[in-house]
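A.B. asks: Model the following, please.
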Amino acid sequence: MDAAIDGVHVADTPSGQVPVVLVGVADTTDVLPIFVAFEKALAIRRGLDAEDTPRPFTHDLLLDAVEELGGRVEAVEITGLEEGTYIAELRLATPRGSVTLDARPSDSLALAARTGAPISVARSVFDAGKRETDAFTDLRDIRAVTE
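C.D. replies: Okay, the predicted model is just below:
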């Protein structure tokens, strides 16, 4: 299923603030919430905002390395859900052909945010984790929390 990052937000919970990336899927109003660490959420937001930094962060460095070696990010797919943890695959085009890497969804989404690579979600994963968008309307954008 074709997908896109709908936003990077922060949920206030009894145990503190928890970042959540909302992944929307074409032709539905539901979203797939993926809870991530603050650093990953900020990396995704920086990618979406095309924010320049004086020194590369980890995702910028990885992308620079892939591109310097003649590769590019082809696609990201969220492929599985195992014991509450999402599984993703990162597809790279390389001079030797296409390569698929096991990856965390947060890292994959950070790279997709930087490159505009297409994002997809397996239907079974979306169906298992989807939530109504209205459940997240009161969340704050991560930029409001970190500024």
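A.B. asks: use CA for all of it now, contacts and neighbours both
C.D. replies: OK.
A.B. asks: Next up, the contacts around residue 121.
C.D. replies: By C-alpha atoms under 8 Å, 6 or more residues apart in numbering, residue 121 lies in contact with 1-3, 25, 77-79.
A.B. asks: May I ask which of those residues has the most neighbours?
C.D. replies: Using other C-alpha atoms under 10 Å as the neighbour criterion, residue 78 leads the contacts of residue 121 with 24 neighbours.
A.B. asks: Hmm, that one is touching residue 89, no?
C.D. replies: Yes - look at residue 78 against residue 89 with C-alpha atoms under 8 Å: they come within range, at 6.4 Å.
A.B. asks: shared neighbours of these two, anything?
C.D. replies: Jointly contacting residue 78 and residue 89 under the rule C-alpha under 8 Å, 6+ apart are residue 105.
A.B. asks: this one as well, want them side by side:
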Amino acid sequence: MIEMQLGGLGFDPRNMSPIILLRDLDERNFLPIWIGMFEAAAIAMELQEFKPPRPMTHDLLVGIIDILGAEVDRIIITEIKDDTFYSSIELLVAKEDGLQDPPSEGSKKIIRENIEYEVEVIRLDARPSDAIAIAVRTDAPIYVSEQVMFKAKMVNAEKDQEETQKFKDFIENINPDDFAKYYKNNS
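C.D. replies: Have a look, this model is predicted:
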């Protein structure tokens, strides 16, 4: 797995579709993911710290996860099939007596405030845009499988510096407020 971070949010200049740009921590590899307008608005509003008067779907999901005592551990872009990305959200859930056994990916030990806990790891299937919208709300790390990086024909900054710089310039000049304005005007 390769840890990535949200490198930008903007529009593809060819078709004006919203796009998320993930980049690795060394800023050598980039992964563009095209998403829907409403998902882009949800991510942009969180990045701009804009709080709507009523919770959006991703805010509601994060609230439910929190109330149930679970924690978003990480999100993973798991595969790409027919130009469609797939991802999962990994939750950490404390196992308590009397609760039905959740569909678990196994257990692991975590330490919080110097106390060690045994937790179940629950993996939920999610669209990458939804998983990333939840990650930005919970500060959860974003990972991409090596297989996805290979299949998506990642841009290597050393091999294609000029194209990478053009794309970086484009992303840096996009204003996330545009998404919030779109959401306000269309909701």
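A.B. asks: Superposed, what's their TM-score?
C.D. replies: After superposition, the two chains reach a TM-score of 0.89 (TM-score structural alignment, normalised by the length of structure 1), with 145 aligned residues with a C-alpha RMSD of 1.7 Å.
A.B. asks: among the contacts of residue 121 of structure 1, which recur in structure 2?
C.D. replies: Contacts retained in structure 2 from the contacts of residue 121 of structure 1 (both residues aligned by TM-score structural alignment, their matches' C-alpha atoms under 8 Å), given in the numbering of the listed structure: 1-3, 77-79.
A.B. asks: ok so, going back, just the closest of the contacts of residue 121 of structure 1 to residue 132 of structure 1, please.
C.D. replies: Checking the contacts of residue 121 of structure 1 against residue 132 of structure 1 by C-alpha to C-alpha gives residue 25 as the nearest, at 11.8 Å.
A.B. asks: gap between the most centrally placed residue in structure 2 and residue 170 of structure 2?
C.D. replies: Residue closest to the mean C-alpha point of structure 2, counted by C-alpha atoms, centre = their mean, is residue 132 at 1.7 Å. Residue 132 of structure 2 sits 21 Å away from residue 170 of structure 2 when distances are taken as C-alpha to C-alpha, to the nearest Å.
A.B. asks: still on that earlier bit, the contacts of residue 121 of structure 1: which two are farthest apart?
C.D. replies: Of all pairs in the contacts of residue 121 of structure 1, the most separated under C-alpha to C-alpha is 25 and 79 at 13.9 Å.
A.B. asks: what's around the closest residue to residue 37 of structure 2 other than its chain neighbours, how many residues?
C.D. replies: In space, not counting the residues next to it along the chain, residue 37 of structure 2 is nearest to residue 18; the distance is 6.1 Å by C-alpha to C-alpha, 6 or more residues apart in numbering. Residues within reach of residue 18 of structure 2, counting by other C-alpha under 10 Å, total 20.
A.B. asks: contacting residues for residue 9 of structure 1?
C.D. replies: Contacts for residue 9 of structure 1 were tallied using C-alpha under 8 Å, 6+ apart; they are 19-22, 139-142.
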